[in-house]
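J.: Here is my input, please return the structure:
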Amino acid sequence: MKNLKNSLAIGLSLTLLLFVQGFAHAQTTIEEFAAKWENSKQFTLEVVDKMPDDLMNYKPHESAMSFAEQIIHLSSAAAGISQRFLNGAAPSFDIGAKPSNKAEMKAFVTACFDYAKATVGALSAEQLAESVEIFGSTGTRRQVVGLIDDHTTHHRGAAIAYIRANGIEPPRFRGM
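T.: Alright, predicted model coming up:
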């Protein structure tokens, strides 16, 4: 019985160690982020394309953001967070813009995503490891990059739900 407990404890310890090591190395490189972010941009543009013009202001509840607001928010947040917390230069476009049609929205999405990608791509390994205060918390710039990606996915997912709520088949997800 004692050997079984020792073996179990060793096995559990090794599993935990491997998990922690795998997690520590799970961070993506800038090149991997850039490829994933480009895919995210293209997917977001496909989501915008799927929603008919007359449903851009659709929202499932009065307290919810509209479809257009979801897309504008996820885009402007990516650019704004990049500028403020990732040493971004002043963008060449208005982060606070409110596109009024699909063509303007797609141009805005493209500008915001490209700006975030360029800003992240300009960071050195040392800068990515630096801690910054962000929204009442502290994290590394690398974690801020993950936050931008997660935030984008969250709001794009809501926009996809709006498409489905209107009986429209959303674009097929592709992770890479």
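J.: use CA for all of it now, contacts and neighbours both
T.: Noted.
J.: so where do the helices sit in the chain?
T.: Under the criterion DSSP state H, the chain carries helices at the ranges 2-24, 30-50, 67-85, 102-121, 125-129, 141-165.
J.: Apart from its chain neighbours, what residue comes closest to residue 138?
T.: residue 132 (5.6 Å; CA to CA, 6 or more residues apart in numbering).
J.: these two touch, right, residue 53 and residue 100?
T.: No. Residue 53 is not in contact with residue 100 according to CA atoms under 8 Å; the separation is 10.2 Å.
J.: Tell me if I'm right that the residue nearest to residue 138 and residue 139 touch.
T.: Yes. Taking contacts as CA under 8 Å, residue 132 lies within contact range of residue 139: 5.6 Å.
J.: okay, these two: which has more neighbours?
T.: Applying other CA atoms under 10 Å to residue 132 and residue 139 shows that residue 132 carries more neighbours, namely 16 against 13.
J.: In contact with the residue nearest to residue 138: list those residues for me.
T.: Residues in contact with residue 132 (CA atoms under 8 Å, 6 or more residues apart in numbering) are 85, 138-141.
J.: 7 Å instead, please
T.: 138-141 (CA atoms under 7 Å, 6 or more residues apart in numbering).
J.: Can I have the buried ones of the residues you listed as a PyMOL selection?
T.: Buried subset of the contacts of residue 132, written as a PyMOL selection, criterion 16 or more other CA atoms under 10 Å:
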select buried, resi 140+141
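J.: Between the contacts of residue 132, which sits nearest residue 38?
T.: The closest of those to residue 38 turns out to be residue 141 (CA to CA; 19.4 Å).
J.: Find the nearest non-adjacent residue to the closest one, please.
T.: Residue 141's closest residue in space is residue 128 (CA to CA, 6+ apart), at 4.7 Å.
J.: another one to check against the first:
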Amino acid sequence: MLRNVTFFLLAAALVLPATAQEHDNSAYLSAVSMDFSQASEKLSSLAEAIPEDYFDWRPAEGIFSVVEVLNHVSTANFRLAAVLGHKSDYEASATDTKEGALARLAASQAHVKELLDSMAEADLNSTIELYGMTMNHYGAVGAITAHTHEHLGQLIAYARSNGIAPPWSGG
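T.: Below you'll find the predicted structure:
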């Protein structure tokens, strides 16, 4: 009897991690894609709500302005996707206009979303070099989403500092 229990536990220990890993990859990609989409929608709607004459506003000298934050996020989205093997042919460079910044941001967000939706679960364990570190794709796609959240928070503070409420907040 003890031998049968030992065999069962050993078999379960070998089989369950493989199936759990497969399930976790799918769940992780789905969660990251959804989180990125939600944060991106908020970032875009907030940028849209900020009047263009505030796009050069910055909280202090040497700190990114509104338009510089949007350009930075767009550039990072394109670069991080490229590091993950999803290069873009989008040609527009950083801009100082609201229209240009919003168009570039939307293109970069669509590009990352395309990457996340097309990424194979097996790819998550592949490694890449990013910012001088070796990391797997789990870390890289997490960094894309975290970066979007970071700068969403930054723009919320910028907007509130200028009396602008995020559109989704109700005031």
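J.: where does the TM-score land?
T.: After superposition, the two chains reach a TM-score of 0.77 (TM-score structural alignment, normalised by the length of structure 2), with 147 aligned residues with a CA RMSD of 2.1 Å.
J.: on that earlier part again, looking at the helices of structure 1, which is buried most?
T.: A comparison of the helices of structure 1 by mean neighbour count, using mean count of other CA atoms under 10 Å, puts helix 67-85 on top with a mean of 22.
J.: So which elements touch that helix?
T.: helix 102-121, helix 141-165 (3 or more CA pairs under 7 Å, 6 or more residues apart in numbering; DSSP states H and E).
J.: circling back to that earlier point, dump the helices of structure 1 into CSV; add distance to residue 91 of structure 1 as well.
T.: What follows is those, written out as CSV (distance: least, CA to CA, whole Å):
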stretch, distance to residue 91 of structure 1
helix 2-24, 33
helix 30-50, 18
helix 67-85, 8
helix 102-121, 7
helix 125-129, 20
helix 141-165, 17
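J.: To residue 92 of structure 1, which of these lies closest?
T.: Residue 92 of structure 1 lies closest to helix 102-121 among those, at 8.7 Å (CA to CA).
J.: Could you tell me where that closest one falls in structure 2?
T.: On the basis of TM-score structural alignment, helix 102-121 of structure 1 is assigned to residues 98-117 in structure 2.
J.: Residue 172 of structure 1 -> structure 2?
T.: Residue 172 of structure 1 maps onto residue 168 in structure 2, by TM-score structural alignment.
J.: actually residue 48 of structure 1, sorry about that
T.: Residue 48 of structure 1 maps onto residue 47 in structure 2 when the alignment is built from TM-score structural alignment.
J.: how close does the spatially most central residue of structure 1 sit to residue 70 of structure 1?
T.: In structure 1, the centroid-proximal residue (CA atoms, centre = their mean) is residue 149; its distance is 1.8 Å. Between residue 149 of structure 1 and residue 70 of structure 1 the distance is 15 Å, computed by CA to CA, to the nearest Å.
J.: try residue 107 of structure 1
T.: Distance, residue 107 of structure 1 to residue 70 of structure 1, by CA to CA: 15 Å.
J.: Residue 60 of structure 1 is nearest to which of the helices of structure 1?
T.: Among the helices of structure 1, the nearest to residue 60 of structure 1 by CA to CA is helix 141-165 (7.1 Å).
J.: compared with structure 2, how much does the closest one deviate?
T.: Once fitted to structure 2, helix 141-165 of structure 1 is off its aligned match by 0.9 Å on average (mean CA distance after the TM-score superposition for structure 1).
J.: Need the counterpart of the residue nearest to the centre of structure 1 in structure 2.
T.: Applying TM-score structural alignment, one finds that residue 149 of structure 1 aligns to residue 145 in structure 2.
J.: Now that match: closest residue in space, sequence neighbours ignored.
T.: Spatial nearest neighbour of residue 145 of structure 2, chain neighbours left out: residue 36 (5.2 Å); criterion: CA to CA, 6+ apart.
J.: Might one say that that neighbour is in contact with residue 143?
T.: No. With contact defined as CA atoms under 7 Å, residue 36 of structure 2 does not count as touching residue 143 (10.4 Å).
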